[in-house]
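>>> Give me the fold of what follows.
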Amino acid sequence: MSASAHRGEIFTLTDDPAKGAEATVYHADGVMVIEDGLITACGAWDILGPTLSPDIPVTHHKNGVMVPGFVDAHVHFPQLSMIASPGKQLMDWLKSYTFPAEEAFADPEYCKAAAPVFLDALLAHGTTSALVFASVHEQSVEALFEAAHARNMRLVAGKVLMDRDAPDALLEPAEEGYRKSKALIERWHGKGRLGYAVTPRFAPTCSKESLQSAGRLLAEYPDILLQTHLSENHAEIARVAELFPDADDYLDVYEQSGMVGDRSVFAHCVHLEEGALSRLAKARSSIAFCPSSNLFLGSGLMDYEAARKAGIEIGLGSDVGAGTSLSLLATMSEAYKVAHIKGTVIAAEQAFYHATLGGARALHMADRVGSLKPGMEADFLVLDYAATPVIAGRMAVARDVMERLFVLMMLGDDRAVRHVYLAGKPVAGHAFAATQQAAP
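Reported below is the predicted structural model:
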């Protein structure tokens, strides 16, 4: 049995903090005990510390806070190389930048080289779990899963389904997309810490047959996820109305194909038609809130408060490459600003909920990750209170942990991520500078 302990400031959540203060767990001087990749205890040092075996090494993390690893609810593997591509709204941006970048993934060697770069970038920003779009090419999914499995990373991903309104090199018949997706599910879903998500890009690039094939896969494999885009941009919505004149609205296009259920994650949801939120809530579908990309592409401001009031689970999505950072700290900052403009203030503990436990719930992995409580997989971060001179100076006058968390989410990025652990093991590339001491 491999055991270790980590001492220091600890912040985690056991539920949505909007439900009450008891959802928040904070230890100014805490300790988390890990055995064989799982958390076996988490509590105050003065209570748990004396009970530790002298053989258990204790790593003391000072001037920082331990939090669960971040969960990115929407990000694109093929788009890291074209992040920060300027000057277009969604539909033109896809044609000018995204589709050309994704054509490169027809080369298996390109995929194998790109996957480690992408995953290491996620980890460097503190993202330990994610729901990921690959490209239309099955080799992009193979490479991504192989690299994630080698890192023991909890990852859900899928091959894009797309059979129209895109370059010929990125199109495939609906039945072929179904067959290749099915083969990937059989090969990878449930292997190690991996899961599969059926991935129709969005209604404008999918025929009815393609969308129906996605619905078939969901019916055949009830424990997989579905990920797609919904109501992001006005031109996109108009195109959907043109292509699907028999649908009541954009969401109805997906409903008609059996794609709206309790394992469906819809990115954006910026301009939902009347009644769509209540239908999403009734289906127990989730939303990936992607404020950075919505601002960057000029798509609009998601109504965060309306989605919350409807009872919909919300995760945060970096949405790189339309999003301009893989950092969920930076994404929390953008979410705060978007909600604030629309009249709602997101408290720090609420933002961290969406980036950790809430995101894990949206992706149906909250029984494994998203919280630092006994029985969970030990994916966690140490966030640095002195990551930059500005952050260090601001922390010197912060009044409590909630203010320190707020400072991190407003000013932090990958530099604030001091250490990353997957299943209790430090991720290579993060200098292991914390001191170790013998347990009492």
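>>> For the rest of this, base every contact and every neighbour count on C-alpha atoms.
Will do.
>>> isn't residue 62 right up against residue 6?
No. Applying C-alpha atoms under 8 Å as the test, residue 62 and residue 6 come out as separate, 10.6 Å apart.
>>> Compare these two and say which is more crowded by neighbours.
Using other C-alpha atoms under 10 Å as the criterion, residue 62 and residue 6 rank with residue 6 on top: 22 against 16.
>>> any residues touching whatever helix or strand residue 11 lives in, and which ones?
Residue 11 is part of strand 3-13, with elements assigned from DSSP states H and E. Contacts to strand 3-13, defined as C-alpha atoms under 8 Å, 6 or more residues apart in numbering, come from residues 23-36, 45, 56-62, 64-68, 353, 357, 371-372.
>>> Apply 7 Å and report the result again.
By C-alpha atoms under 7 Å, 6 or more residues apart in numbering, the residues outside strand 3-13 that reach it are 23-36, 56-62, 64-68, 353, 357, 371-372.
>>> Now the second one, please; I'll put the structures next to each other:
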Amino acid sequence: MDSFNTVKAVRGSILDIRQVVDSPEQIVDNVRFVKDGLLLIENGKIKWRGEWEDGKALVPQGTRVRNYAGKIIVPGFIDTHLHYPQTEMIGAYGEQLLEWLNNYVFPTEAKYGNEEYAREMSEFFIKELLRNGTTTALVLGSVHPESIDALFETALKQNMRLIAGKVMMDRNAPDNLTDTPESSYNDSKKLIEKWHKKGRLLYAITPRFAPTSSPEQLAIAGQLRREYPDTYVHTHLCENKSEIEWVKSLFPERKNYLDVYHHYGLTGSKSIFAHSIHLSDDEWQCLQDTNSTVAFCPTSNLYLGSGLFKLSEARRRKIKVGIGTDIGAGTSFSMLQTLNEAYKIQQLQNQKLSAFEAFYLVTLGNAKSLELDHCIGNFDIGKEADFVVLDPCATPIQQLRYDNAKDLSEQLFILITLGDDRSIYRTYVDGRNVYSAS
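Sure, this is the predicted structure:
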């Protein structure tokens, strides 16, 4: 393993987005691309970036230059919504959300009360993230605190920036997967105090979704948020029409699904609501007013037949949108393949998703959606050195298309539509190489 404290020099084509933008039209003007560039990294942070010719004299004598000629160096991908205990049942056949949970998810998640099993699967999960170029993720565990201990222990070994939380679930689930308001409070509190801000780890208060938490448990979740205001809230919202009707029957006093969470103090700048497909005008307005974030999960939305997320409406209202794989309803850990499906969802609504906007969404845009753009998402000096080396010609068909690409936008679009884990040549976390394709 590379030393934490030595200067590292990385040479290749460097691509990132200069700053957070308010609209897709602003992205093109903020694209930074250096054909022959240099990154200098010290103590896990970006020390210098720019043209090779301008920076080569800054490389300390005797430093090995990692030369990735013909490759594209980009900020590490960020995944804003996925379930690590669902890794092993990815691709389960033939159900929509509620049936899928009962038939596949709950039996699988029951295994994660076993600490040894959770540790084994967390190792597999983290390796899959890194193999796909994902260096930061917002992750749900199972109801068992052991599942989060195992995940955080594994991520800490890599000094990885990871946000995760124990699921809170005290009703409408199998007995072996339910907690209580009191136990969920105590377990979550212990996990927050043990792991939040340890290394680069962060904690998310995680009621699974409104139907599986009683009003008492949601109140407890809100209490935790008040006690630990710099933690995250991570849950699901308006994914499926049957789910929405269920919420109405369980919370008849609330005016809509999002109002359930808002009533208990769970909306806000670090609150991430996965899916948000079937929103009312009032719910859109509440997301906007509270500066909450939506996680758009295209592969799972298509796989479960949930519906088409209205990215154009979120853009119009300037609501923060993250992109998530939603493993295991999502069918790929690859953010490239996830963007491929996001493009198709836009096409089905007669909308466009440009290559540059797609790239922005999974890097600096996702960093902003998690309120982490001050430390990750591009190659500004002083930011954390999480990055991916992409091979734009990883397969024969990619090589053929790349040879005929007219410009950078088309080259990037080819990566999004034809790329997958084979396109990930190297992954760096905290300035260290943690995955190599060869």
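>>> TM value for the aligned chains?
With the length set by TM-score structural alignment, normalised by the length of the second structure, the two chains reach a TM-score of 0.97; 431 aligned residues with a C-alpha RMSD of 1.1 Å.
>>> that older thread, read off where the strand holding residue 11 of the first structure ends up in the second structure.
Under the alignment (TM-score structural alignment), strand 3-13 of the first structure falls on residues 7-17 in the second structure.
>>> Near residue 345 of the first structure, how many other residues are there?
Per other C-alpha under 10 Å, the neighbour tally for residue 345 of the first structure reads 15.
>>> Could you check which residue of the second structure pairs with it?
Using TM-score structural alignment, the partner of residue 345 of the first structure in the second structure is residue 352.
>>> Could you grab the helix/strand/coil label for that match?
coil (DSSP: H, G, I helix; E, B strand; the rest coil).
>>> could you list every residue that touches it?
residue 346.
>>> Any idea how far stretch 249-266 of the second structure is from the middle of the chain?
Chain-centre distance of stretch 249-266 of the second structure: 26 Å, with C-alpha atoms, centre = their mean, to the nearest Å.
>>> To what extent does the strand holding residue 11 of the first structure diverge from the second structure after superposition?
Strand 3-13 of the first structure, aligned to the second structure and superposed, deviates on average by 0.8 Å (mean C-alpha distance after the TM-score superposition for the first structure).
>>> Quick check: what element follows that strand along the chain?
strand 24-35.
>>> What range does that following strand cover in the second structure?
Counting by TM-score structural alignment, strand 24-35 of the first structure lines up with residues 31-42 of the second structure.
>>> buried ones in the matching stretch?
Across stretch 31-42 of the second structure, burial judged by 16 or more other C-alpha atoms under 10 Å covers 32, 33, 34, 35, 36, 37, 38, 39, 40, 41, 42.
>>> In space, what's closest to the third one - neighbours in sequence excluded?
With sequence-adjacent residues excluded and distances taken as C-alpha to C-alpha, 6 or more residues apart in numbering, residue 34 of the second structure is closest to residue 14, at 5.1 Å.
>>> Then the fourth one?
The spatial neighbour of residue 35 of the second structure that comes closest, neighbours along the chain excluded (C-alpha to C-alpha, 6+ apart), is residue 13 at 4.5 Å.
>>> Same question for the last one.
Setting aside the residues directly before and after it, residue 42 of the second structure is nearest to residue 7 in space (C-alpha to C-alpha, 6+ apart), at 4.6 Å.
>>> which one in the second structure is aligned with residue 426 of the first structure?
Aligned by TM-score structural alignment, residue 426 of the first structure pairs with residue 433 of the second structure.
>>> typed the wrong thing, it's residue 104 of the first structure
The equivalent of residue 104 of the first structure in the second structure is residue 111 (alignment by TM-score structural alignment).
>>> Go ahead and report the secondary structure state at that match.
Secondary structure state of residue 111 of the second structure, per three-state DSSP, is helix.
>>> That one: how many residues sit nearby?
17.
>>> what helix or strand is the residue nearest to it when sequence neighbours are not counted on?
Excluding its sequence neighbours, the residue lying closest to residue 111 of the second structure (C-alpha to C-alpha, 6+ apart) is residue 117, at 7.2 Å. Assigned by DSSP H and E, residue 117 of the second structure belongs to helix 115-131.
>>> All set now, cheers.
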